[in-house]
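Peer 1: Based on what follows, work out the 3D shape:
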Amino acid sequence: MQKNKIASTHLFSSATVTLLSMIFSVFIFLIPILVVLILSVFTVNKIIKIDLTEMRYPEIDGLRGYLAFFVFLHHAYIWQIFLKTSTWKDPESNLFNQFGETSVVFFFIITVFLFTTKLFKNKTGEIDWLNYLKSRFFRLFPMYFFFVIIIFIIVGVLTQFTVKVPFIENLKSIISWLFFNVSKKSSDLNGLKDTFIINSGIAWTLPYEWTFYFLVPLIALWFKIKVNLKAVLSFTFAAAIIMVLNKSSLRHFTPFLGGIIVALIMNMKKTEAIFKQKKYTILALLLLGVSVYFFNGGKKPIQIIISSLVFLIIASGNSFFGILSSAFSRKFGQITYSLYLLHGIFLFILFHFVVGLERAKTLTHLEFWMIVTVSILPLLFICQLTFKYIESPLMSFSKTKK
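Peer 2: Next up is the predicted model:
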């Protein structure tokens, strides 16, 4: 009996030491990166000024930028392993894998929550589906088209602008890229093996976003919104086509359910006053800590439940001690889409052309992360430019165009 108690005590203390060690190492590692991030956001906003858009949920807008930045760190970690092993694989580190997977889960939850909430708040019982489609097109496609053109140029450089494969094969790959249907198998352009590495394979989430957008008229019926039968059938057919062509995995739609459930709970009104309390900030941080400590990734049902609970707290107006609702975070959040799309290309150019692959393979752990840290400022500078001159003008155009 006594031996069991001693063993249990030893196991508990060992786990505690491991947890404390992990927290310490994370803070030591992340503090320089966060300091540079803060300085970079301030510097970029001084050089390239952008107006702060008023949002119904400022905390969510503030959250987005950090999520995109975590995905950047996730892929930077993968690049470090790739340079050493020539193998592109998910991080073994719980934290860095969740930087990618859990952030994507949050993005899916946010998308569904915002659109479901709009359906809840629809007072007219009608929606102009043509304008809805235009707004989605002008929000997502222009920046994505810019992103694809950069990839085509890089492929051209790497293949000496010489045709390496039959025209039809190239055409199929180009169409796949232009229509968001990019998988590892369909991504190779002009015979360039593993073309997806140029953008860290980030485009895989976009077909799931588009599938949801096309399913919104079907969901609207549940809210008793008048929907033309032609719109329901055509939009649902488009969603089905995207799913078939993309060979969509149903498990990636699980976070969408989380977004719907959060919207249903939020519609009860009383939740906002409850979850704004600081004790729920602590609860959210503890939940995220538990998820990172026990799980490598963010795709399992229990982790999606944890992410949904944390998001419920944030959507209720909990700003995490004012951080998420600050003008700083919200301005950072506005460049989310550019940061999400461009960071993979940026990492590729950084290590392939600037540092050089052979030199990059010999970098020490410290040298690698110093380069990544220093690169934050130019990355944010580029993203601020693309937001101001590509995203923002075309979003405004879609709102004014009748």
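Peer 1: Every contact and neighbour count from this point should use C-alpha atoms.
Peer 2: OK.
Peer 1: Helices of the stretch 151-300 of the chain, start to end?
Peer 2: With DSSP state H, counting those that start in this stretch as the criterion, the stretch 151-300 of the chain has helices at 167-178, 206-222, 229-246, 254-266, 271-275, 278-294.
Peer 1: Residues contacting the longest one, please?
Peer 2: Contacting residues not belonging to helix 229-246 are listed as 129, 181-183, 207-208, 210-212, 214-215, 217-218 [Cα atoms under 8 Å, 6 or more residues apart in numbering].
Peer 1: Among the residues you listed, which pair sits farthest apart?
Peer 2: Put simply, by Cα to Cα the two of those set farthest apart are W129 and S183, 28.9 Å from each other.
Peer 1: quick one on the thing from earlier: columns mean neighbour count and distance to F69 on top of the helices of the stretch 151-300 of the chain, output as TSV?
Peer 2: Shown next, in TSV, are those (neighbours: other Cα atoms under 10 Å; distance: least, Cα to Cα, whole Å):
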stretch	mean neighbour count	distance to F69
helix 167-178	15	24
helix 206-222	19	18
helix 229-246	16	26
helix 254-266	21	20
helix 271-275	16	26
helix 278-294	16	17
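Peer 1: With distance to N45 added, can I get the ones you listed in JSON lines?
Peer 2: JSON lines is the format used below for those (distance: least, Cα to Cα, whole Å):
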{"stretch": "helix 167-178", "distance to N45": "31"}
{"stretch": "helix 206-222", "distance to N45": "28"}
{"stretch": "helix 229-246", "distance to N45": "38"}
{"stretch": "helix 254-266", "distance to N45": "31"}
{"stretch": "helix 271-275", "distance to N45": "31"}
{"stretch": "helix 278-294", "distance to N45": "28"}
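Peer 1: Would you do the same for the sequence below? I want to compare the two.
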Amino acid sequence: MGALLCATMIGSLATALGFPLPPNDRRIGCIDGLRGYLALFVLVHHFVIWIQIVRLHGKWAAPTVNLLNNFGAGGVALFFMTSALVFYPRVLAGFRATSWVTTYITRVFRIIPLLAISLLLMSLIIALRTGNRPNLHTIKDVLEWITSWAQPSIMGYADTGRLDAYVPWSLWYEWMFYLFVLPACAFAMDATRGRGPTWTLPVTVLLISLCVRPLHPLGGLSRYLPLFIVGMLAYEAQRTETIRRILSAKWMAVPAAISLVAGLISAPTPYGAPQLALIGFFFATVACGNDFGGAFQTKGARALGECSYGIYLLHGIALNLLFVEGASFTERFSTAQVFALLPVVAAAVAGVTLLTYLLIERPLIRAGSRLARFATKQNLRIDSPQVEAAP
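Peer 2: All right, here's what the predicted structure looks like:
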């Protein structure tokens, strides 16, 4: 209910700001309405962790209640599925038909700028808390953060990652998906085209990945690869008329919601095969256009979805400030009462990220698209003899 209230408030603010929403023909089901809720669930997960830190044991540790822990792990799992869903058309097109220059330029402009802003905010907080200043070694540390390679201490500040709730860890696996999994699947699609339905490729990769996962052949990616493949299968489901019609039916929201809850409460993480199936079924219904009684269709939900990356990256900083600099304030509340601050924090973070989307993300996304188009034209001029011979 709190998430729905937050979406309603953000919808009103988005209307006042003239917040732009993507046209309906660019939407895949109701996924854009889901993403904002996922980011809010990750915020709830980290809010609970901060309660544990300041009221219980002082350590950063996962909540012991499966549902609360899966607000974080499950939310990220569904984000991974979303990435695969959105980029699966490149797999269907095949390796040779995809402009990888465009893909990677636009990804850099989508991911890096706001990550850099979050790192700048963290550095400012560190400087104000410690009096430390950047030096030459800071450049190396910043580059590791920006590339998601690692999360070293910045300016000597111990446990810098706690400042943003360690959220950039997932970006490393996003990059692994874009750089290796996506082109490999596109290449495999070219190699197998015409030998069977296209869904056989993701099904095969999913079965193989689940079988070999205990051996960790791909390191940490072995755990998350099935999530990306489930996102690809959700795309296959929504492009199949019969499946899309069944899963988008209003009554299907009930078993899908039950499936999601079961997947989130049945284990501490969503990575087991049963949890993967349960959560994947829910995700497929949303991808097929099931709006769950309108919850994923409102302007507020869609606006939250557009700024979900900002919520994901910046909420940890807001929580850190609340429970560190704001400790004298939060200590006035009992443990039960402090949860009343949660919707206020969520609404504040969502409101700020509406602005960061308008002022930072959207302009740079557009700049990346323009650069990608320019780079693609340049490649065509170099590679095409017809263009070279043109007067």
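Peer 1: L341 of the first structure is nearest to which of the helices of the stretch 151-300 of the first structure?
Peer 2: So among the helices of the stretch 151-300 of the first structure, helix 206-222 is nearest, using Cα to Cα, at 10.2 Å.
Peer 1: all helices of the stretch 301-402 of the first structure, in order?
Peer 2: 301-315, 327-334, 336-349, 357-360, 365-374, 376-386, 392-400.
Peer 1: Indicate which one of those is closest to A68 of the first structure.
Peer 2: By Cα to Cα (comparing all of the helices of the stretch 301-402 of the first structure), the closest turns out to be helix 336-349, at 5.2 Å.
Peer 1: Run the chain-centre distance for that closest one.
Peer 2: Relative to its chain's centre, helix 336-349 of the first structure lies at 11 Å (Cα atoms, centre = their mean, to the nearest Å).
Peer 1: Next: stretch 75-92 of the second structure.
Peer 2: On Cα atoms, centre = their mean, the centre of stretch 75-92 of the second structure falls 9 Å from that of its chain.
Peer 1: Quick check: L130 of the first structure vs S398 of the first structure, distance?
Peer 2: L130 of the first structure sits 11 Å away from S398 of the first structure, going by Cα to Cα, to the nearest Å.
Peer 1: For those two, indicate the residue with more neighbours.
Peer 2: Each of L130 of the first structure and S398 has its neighbours counted (other Cα atoms under 10 Å); S398 has more, 18 against 10.
Peer 1: Need the residues that contact stretch 9-26 of the second structure.
Peer 2: In contact with stretch 9-26 of the second structure (Cα under 8 Å, 6+ apart) are residues 298-304, 306, 347, 350-351, 354, 358.
Peer 1: same thing but at 7 Å, please
Peer 2: For stretch 9-26 of the second structure, contacts defined as Cα atoms under 7 Å, 6 or more residues apart in numbering pick out 299-300, 303, 351.
Peer 1: How much space separates F115 of the first structure from K3 of the first structure?
Peer 2: 57 Å.
Peer 1: same check, this time on V71 of the first structure
Peer 2: V71 of the first structure is 46 Å from K3 of the first structure, by Cα to Cα.
Peer 1: wait, which of the contacts of stretch 9-26 of the second structure is closest to Y312 of the second structure?
Peer 2: G351 (13.1 Å).
Peer 1: Not counting its neighbours along the chain, what's nearest the aligned partner of L85 of the second structure in the first structure?
Peer 2: In the first structure, the residue paired with L85 of the second structure is F113, using TM-score structural alignment. Closest residue in space to F113 of the first structure, ignoring its immediate chain neighbours: G259 at 4.4 Å, by Cα to Cα, 6 or more residues apart in numbering.
Peer 1: what does the one you found align to in the second structure?
Peer 2: So G259 of the first structure corresponds to G231, using TM-score structural alignment.
Peer 1: Strands of the stretch 1-150 of the first structure, start to end?
Peer 2: Assignment of strands within the stretch 1-150 of the first structure using DSSP state E, counting those that start in this stretch yields no ranges at all.
Peer 1: Next, work out how far apart the counterpart of A186 of the second structure in the first structure and N246 of the first structure are.
Peer 2: In the first structure, A186 of the second structure lines up with A220, judged by TM-score structural alignment. Distance, A220 of the first structure to N246 of the first structure, by Cα to Cα: 24 Å.
Peer 1: Same check on V71 of the first structure?
Peer 2: V71 of the first structure sits 22 Å away from N246 of the first structure, going by Cα to Cα.
Peer 1: rewinding a little: next, format the helices of the stretch 301-402 of the first structure as CSV and append distance to G191 of the first structure.
Peer 2: Conversion of the helices of the stretch 301-402 of the first structure to CSV gives the following (distance: least, Cα to Cα, whole Å):
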stretch, distance to G191 of the first structure
helix 301-315, 38
helix 327-334, 36
helix 336-349, 18
helix 357-360, 20
helix 365-374, 29
helix 376-386, 29
helix 392-400, 34
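Peer 1: burial of the match of L85 of the second structure, as a residue count?
Peer 2: Neighbours of F113 of the first structure under the rule other Cα under 10 Å: 25.
Peer 1: and what of A3 of the second structure?
Peer 2: 18.
Peer 1: Pull the number of nearby residues for the closest residue to it other than its chain neighbours.
Peer 2: Excluding the flanking residues, the one nearest A3 of the second structure by Cα to Cα, 6+ apart is Y37, at 6.6 Å. Y37 of the second structure has 23 neighbouring residues, counting by other Cα under 10 Å.
Peer 1: likewise L221 of the second structure?
Peer 2: So L221 of the second structure, with other Cα under 10 Å, has 17 neighbours.
Peer 1: gap between it and A16 of the second structure?
Peer 2: Taking Cα to Cα, one finds L221 of the second structure at 42 Å from A16 of the second structure.
Peer 1: hmm, back to that, map the residue nearest to A3 of the second structure onto the first structure.
Peer 2: For Y37 of the second structure, the residue aligned by TM-score structural alignment is Y66.
Peer 1: again, but for A303 of the second structure
Peer 2: Matched by TM-score structural alignment, A303 of the second structure corresponds to K331 in the first structure.
Peer 1: mind listing what that match touches?
Peer 2: Shown in contact with K331 of the first structure (Cα under 7 Å, 6+ apart): L52.
Peer 1: any idea how far it is from P32 of the first structure?
Peer 2: Applying Cα to Cα to K331 of the first structure and P32 of the first structure gives a distance of 21 Å.
Peer 1: now swap in L377 of the first structure and tell me
Peer 2: 13 Å.
Peer 1: Compare neighbour counts for these two and give me the winner.
Peer 2: Legend: neighbour count by other Cα under 10 Å for L377 of the first structure and P32, higher for L377 (20 against 13).
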